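Trainee: here is my input; please provide its structure:
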Amino acid sequence: MTLTPPPLRRPRSVRPKAPCPQAPRVRIPPRPCLPPRVTLGTRAAALLDRADREVLWLYLLTRMSLWVTAYCTRWLFPGRSDTRAAGSVLAAFEQWDWHHYLHIARDGYFPEPAGGGSGQDDGDNREAFFPGFPLALRAVHAMVPHWTGAGLLISFVAGAVAVLALARLARWYLPDPRAGRRTVLLFLLSPCAVFLAAGYTEALFLALALPAWLAALRHRWPLAAGLTTLATTVRVSGLFLAAAVAVHFLLAVRSRGDLRALPWLALPAVPAALYAWYLHAHTGDWLAWNHAQERGWYRAFHTPWESWSVTWDAAFDGVHTTGYAVMFQAELLSMVAGLVLCCVQLRRRRWSEAVYIGLTLAALGTSYWYMSLPRSTLLWWPLWIGLAAWSLRRPRVATVYLCLAAPLGTVFAVTFLSGRWAG
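Mentor: From the prediction side, this is the model:
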């Protein structure tokens, strides 16, 4: 039998499927680009570079260490030996000149309604203090009810501005990128650094004077004159700064020949003139400020060798108790350091800086005896920049300085915070 294959079936035609209807495309508009949210923190971050932030971090660490010192001082050295309660840590900062600033801010220079006198009646000689810091204290007290807290807040904010300006000044003078941080480190660990944290004028003055000098270096004369004017309202040292700015202007004019900014240089004298006029209106004395200095702090004029001799006797001849004697020794050391610093500036032909240091030494070194010279070293920015430059060339200098300055700074801080005289 022969098998025959089955007949082939014709394949069924496959009808193509109709395409599935696609959903219409919806075009999504692009998300609008919104500008970044600008806050106070972002603005501050944009103004501060990494070096500035490192300086501020160092500043905060040293403020914390001072507050720890103040807390321990209140417990270890109370006003009475039999006390059982240390009291508020803010009270540790209520020492010496703070009471003068407080009285001026709270009651004014002449609290009596009729006449008021010249300050001799109550014996505090408050006319010896310029009005800049008391005015700032009164303004901040409107927001901070505690007077001491308001004063510490002023110094805290002003100190931050001052160290930033000091770091930028150091970077202007020195090419090393470490110059700013090194200068601030030596400055914040200096023996008298406690006065930057207290309700005193040093921090506020530096917050105005250092940017003023930086503006002068950049030949921005109106800004330099304006900031120097504000610094003059805080301390008489503003007039010394004004003289340094004027010398720097004359040196710049010698090469450029542009005298259009000359009238600005007279502006810093205005606060001193207005203050003298105000005191004269109440006391009839054009030299009331100077006479208050003489009555309260023996700042009558004496020759430099007489001032040195009297201070030497107070330091080493047993005229005063040991606590006062050691501070007079610090006054002598500060004078020697200032003279060396002035000579270094003259040798390097930095005439403006030499004028500033020289006028400061002349004012403080021609009184009956030296007083407040250690505290004035905080205002000598060429000192801290010069030490930083030296330590960057010779690393052992920084080690020696820190090993000496750290214990001295602790001693000065405890001395001031416990109510003893500390320069």
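Trainee: only C-alpha atoms for contact and neighbour calcs from this point on.
Mentor: Noted.
Trainee: what packs against the strand or helix carrying residue 64?
Mentor: In this structure, residue 64 is located in helix 50-76 according to DSSP states H and E. Counting contacts by 3 or more C-alpha pairs under 8 Å, 6 or more residues apart in numbering; DSSP states H and E, the secondary-structure elements packed against helix 50-76 are helix 147-173, helix 179-188, helix 194-197, helix 395-417.
Trainee: one more, so I can put them side by side:
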Amino acid sequence: MATTCVIRDVNRHVGEEVRIGCWLHNKRSSGKIQFLQLRDGTGYIQGVVVKSEVSEEIWDNAKSLTQESSMYVTGIIREEPRSKSGFEMTVTNVEIIQITHDYPITPKEHGVDFLMDNRHLWLRAPKQRAILTVRGEIIRAVQNFFDENGFTLVDPPILTPTSAEGTTNLFHTKYFDEDAFLTQSGQLYMEAAAMALGKVYSFGPTFRAEKSKTRRHLIEFWMIEPEMAFVDHEESLRIQEQFVSHIVQSVVKNCRAELETLERDITKLEKIKAPFPRISYDDAIKFLKDNGHEIEWGEDFGAPHETAIAESYETPVFITNYPAGIKAFYMKPDPNRPEVVLCADMIAPEGYGEIIGGSQRIDDPELMEERFKEHNLSSETYKWYMDLRRYGTVPHSGFGLGLERTVAWICGVDHVRETIPFPRMLYRLYP
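Mentor: Take a look at the predicted model:
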């Protein structure tokens, strides 16, 4: 009786007969031999059907297979150095589940809109599978890092009565007879959790109703948001660079085959190790002006500015101490220079832009009250948030990492639409 296994584990069954549930990715024939490119979600393997070694029924079954037909294939696993996986299967039986007709995504070139309309099928392509496998590894690495460093996972609400950053780019809904919004960040709630548990993180979907069509933006995306009591800005930066280093090296170690499928330059990823360089906002403005960019102190950076700065480094770079006027209300001013705040954005190399934004949070209740007035925020709505400063306030810091931008950078893909199974973008809600 053949052993049931998956393609990923065939190395454990060399010389044995196994049975694999799979789909036909591609096929070619050489007269009396058929070469079946099989996939099962865990990997790919070539199945070789020799006419003289199987019954006529099995030969005809193999011959009838079309792209994405489903089946159970039984065969003997053997080592094959010429194969990418290092293994091949000599097929002894083919049990057809379904013959697929007119599969929409053929090996020819297709337009982006067509592929996005068929995203539910496009996911099966080798490149898309590799990206989602890397995404899964990143998620595993995120959880491992926080588990090993004393953080507790806490889930903030998705429906909220207020904005985390005082912006208007929110999806509005009705919560019975009240107004509610889809969350743009779990940060404020995570600050409350940090006052209870010390070091916490959230990992969940966030939503921004920005009518943006750039390659870096999604309407729905996933954020990892740690908050840490008794941690200042400097210590937070050290945690951030250790965190990102851990993620990248986990992918390099565990997803080498996927990175090769994506034709990613792995040597660039191997260099991503803490500590990371830092440049102040002031120095960044000077650098940009010296290199022909028209920008003044007090303006925020756009994608071209971030890319220009990142090109000087082989690792992510921190841009620190932005002007208070262009940052969120909760960021703590620099005690030595109150017009700037204790914050940093981490910019990924190779033009992938900001992947982390973080800061030390205001812990002084009087200063927070001032910020509420400056930003026209309702004291009643944010009363619970003020309570965190009234009852046992402490220095605390936090940051947020955007999962999809991180996946795009590590995989080396051009657009974040390929980094999430079913992207939600401007004018796209299908499938």
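Trainee: got a TM-score for the pair?
Mentor: Scored by TM-score structural alignment, normalised by the length of the first structure, the superposition of the two chains gives a TM-score of 0.27; 194 aligned residues with a C-alpha RMSD of 7.1 Å.
Trainee: just to revisit the earlier point, looking at the helices and strands packed on helix 50-76 of the first structure, which is nearest to residue 51 of the first structure?
Mentor: helix 179-188 (7.3 Å; C-alpha to C-alpha).
Trainee: returning to what we had before: distance to residue 222 of the first structure and mean neighbour count for the helices and strands packed on helix 50-76 of the first structure - can I get that in JSON lines?
Mentor: Formatted as JSON lines, those follow (distance: least, C-alpha to C-alpha, whole Å; neighbours: other C-alpha atoms under 10 Å):
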{"stretch": "helix 147-173", "distance to residue 222 of the first structure": "18", "mean neighbour count": "22"}
{"stretch": "helix 179-188", "distance to residue 222 of the first structure": "26", "mean neighbour count": "24"}
{"stretch": "helix 194-197", "distance to residue 222 of the first structure": "28", "mean neighbour count": "24"}
{"stretch": "helix 395-417", "distance to residue 222 of the first structure": "37", "mean neighbour count": "17"}
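Trainee: wait, which of those helices is closest to residue 62 of the first structure?
Mentor: Nearest of those (C-alpha to C-alpha): helix 179-188, 7.0 Å.
Trainee: give me the angle between the closest one and helix 147-173.
Mentor: Taking axes from the mean of the first three to the mean of the last three C-alpha atoms, to 10 degrees, one finds that helix 179-188 of the first structure is oriented at 140 degrees with respect to helix 147-173.
Trainee: other residues contacting helix 179-188 of the first structure?
Mentor: Counting by C-alpha atoms under 8 Å, 6 or more residues apart in numbering, the neighbours of helix 179-188 of the first structure from elsewhere in the structure are 51, 54-55, 58-59, 62, 163, 166-171, 193, 378, 384-385, 387-389, 392, 401-402.
Trainee: go with 7 Å
Mentor: Contacts of helix 179-188 of the first structure from elsewhere in the structure, counted by C-alpha atoms under 7 Å, 6 or more residues apart in numbering, are 55, 163, 166-168, 170-171, 384-385, 388.
Trainee: I'd like those as TSV, with distance to residue 237 of the first structure appended.
Mentor: Supplementary listing: the contacts of helix 179-188 of the first structure in TSV, determined by distance: C-alpha to C-alpha, whole Å:
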residue	distance to residue 237 of the first structure
55	26
163	19
166	17
167	21
168	21
170	21
171	24
384	18
385	19
388	24
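Trainee: closest to residue 406 of the first structure among these?
Mentor: When the contacts of helix 179-188 of the first structure are compared for distance to residue 406 of the first structure, the smallest value, 15.2 Å, is given by residue 384; criterion: C-alpha to C-alpha.
Trainee: neighbours of that closest one, how many?
Mentor: 23 (other C-alpha atoms under 10 Å).
Trainee: go on, residue 309 of the second structure?
Mentor: Residue neighbour count, defined by other C-alpha under 10 Å, stands at 22 for residue 309 of the second structure.
Trainee: distance check, it against residue 319 of the second structure.
Mentor: Residue 309 of the second structure is 9 Å from residue 319 of the second structure, where distance means C-alpha to C-alpha, to the nearest Å.
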